[in-house]
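> The following block contains a protein sequence and its predicted model.
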Amino acid sequence: MATPDLPERLRAHIAKLEGRPPLETVEEFMFGHVADADSLDEIRTRLEQIARRSTSMHRRTLRALEAVITTELPPNTLARLVVWDGNWSLDDPSDAGAADFLRGLAQMLREVIEQAD
């Protein structure tokens, strides 16, 4: 991400965010944007509101979600991300069920980004 007009302090912060491990980025997203939502519609509405100003968080989270979903992780990692960090109840609380849920969030992010662009 080119940021030559930003102060050095902000460029350093962005670089730090971009350099975080994907799992950490997804954990933060789940805790900050999913955990207290009552519905997927509420999550989408919040993401759309944020996207009116910037989609940088959306793009960073989408990259992280895609990496996490396609990476072989220890058992129950995806389930923990959704059920524990995201405080979300799943019909299928396995890693497979959690992966489906995360794929849905990734698609939601793609749609919100596309709408904002």
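Done, it's in. Numbers count the residues shown, from 1 in each chain.

> contacts and neighbour counts: CA atoms only from here.
Fine.

> Grab the longest helix from the chain for me.
Ranked by residue count, the top helix of the chain under DSSP state H comes out as helix 95-116.

> for comparison:
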Amino acid sequence: MMSDLPEPLRRRMAELDGMAPLETVRAFLRGEVADAESLDEIRAGLRGLAQVTTRGIRHDLTALEALLAEPPPEPGALARLVAADGNWVLDEFSEERAARFLGELAALLRSVLDEVEPSRS
């Protein structure tokens, strides 16, 4: 229960919850994607995390879905996000390909959550 957590941790969780979807996705890409060699490696890392907590994974999924539903208006923003923050080379540097990749990451997050929270489906 969140009320049982120490104040600094509750404050940090509230701070993370208040981040804009773009910033949340940026943090997710930097933390989980940037050093990964493959989607399988990302999945393995998320599975390990999900054994401890799924809160962050759910939060990242919500942010990815929100960003995909309402992408930044700036041309090339998603492609730069994937390339710079995710350190991921796409077969085509375009908004469409970046959106597909982010959609693949969202599906990966959903599948990890479904594995550890089967009643969520």
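Looks like it came in fine. Note that this is a predicted model, so its numbers are computed, not measured.

> contacting residues around the longest helix of the first structure?
Helix 95-116 of the first structure is contacted by residues 44, 47-48, 51-52, 55, 58-59, 62, 65-66, 69, 75-79, 81-82, 90-92 when judged by Cα atoms under 8 Å, 6 or more residues apart in numbering.

> Then stretch 36-46 of the first structure?
Residues beyond stretch 36-46 of the first structure that count as contacts (Cα under 8 Å, 6+ apart) turn out to be His33, Val34, Gly86, Asn87, Met108, Val112.

> re earlier: which ChimeraX command selects the buried ones in the contacts of helix 95-116 of the first structure?
Burial among these is assessed by 16 or more other Cα atoms under 10 Å; the matching ChimeraX selection reads:
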select :44,47,48,51,55,58,62,65,69,77,78,79,81,82
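
> Take the contacts of helix 95-116 of the first structure and keep only those in helices.
Those of the contacts of helix 95-116 of the first structure lying in helices (DSSP H): 44, 47-48, 51, 58-59, 62, 65-66, 69, 77-79.

> picking up where we left off before, list just the nearest of the contacts of stretch 36-46 of the first structure to Ala15 of the first structure.
Proximity of these to Ala15 of the first structure was ranked by Cα to Cα; the top entry is His33 with 21.5 Å.

> got the contact list for the closest one?
The contact partners of His33 of the first structure, taken as Cα under 8 Å, 6+ apart, are Ile43, Arg46.

> So for the first structure, the centremost residue is which one?
Among the residues of the first structure, the smallest C-alpha distance to the mean C-alpha position (Cα atoms, centre = their mean) belongs to Thr61, namely 3.8 Å.

> Hmm, Glu24 and that one touching each other?
No. The pair Thr61 of the first structure and Glu24 fails to qualify as a contact (Cα atoms under 8 Å) at a distance of 10.0 Å.

> Give me the number of neighbouring residues for the closest residue to Leu78 of the first structure other than its chain neighbours.
Residue nearest to Leu78 of the first structure in three dimensions, not counting chain neighbours: Asp95, with 5.1 Å by Cα to Cα, 6 or more residues apart in numbering. Close neighbours of Asp95 of the first structure, defined as other Cα atoms under 10 Å, add up to 20.

> what does Asp95 of the first structure align to in the second structure?
Structural alignment places Asp95 of the first structure opposite Glu95 in the second structure (criterion: TM-score structural alignment).

> now that match: how far from Ala44 of the second structure?
With the distance defined as Cα to Cα, to the nearest Å, Glu95 of the second structure ends up 27 Å from Ala44 of the second structure.
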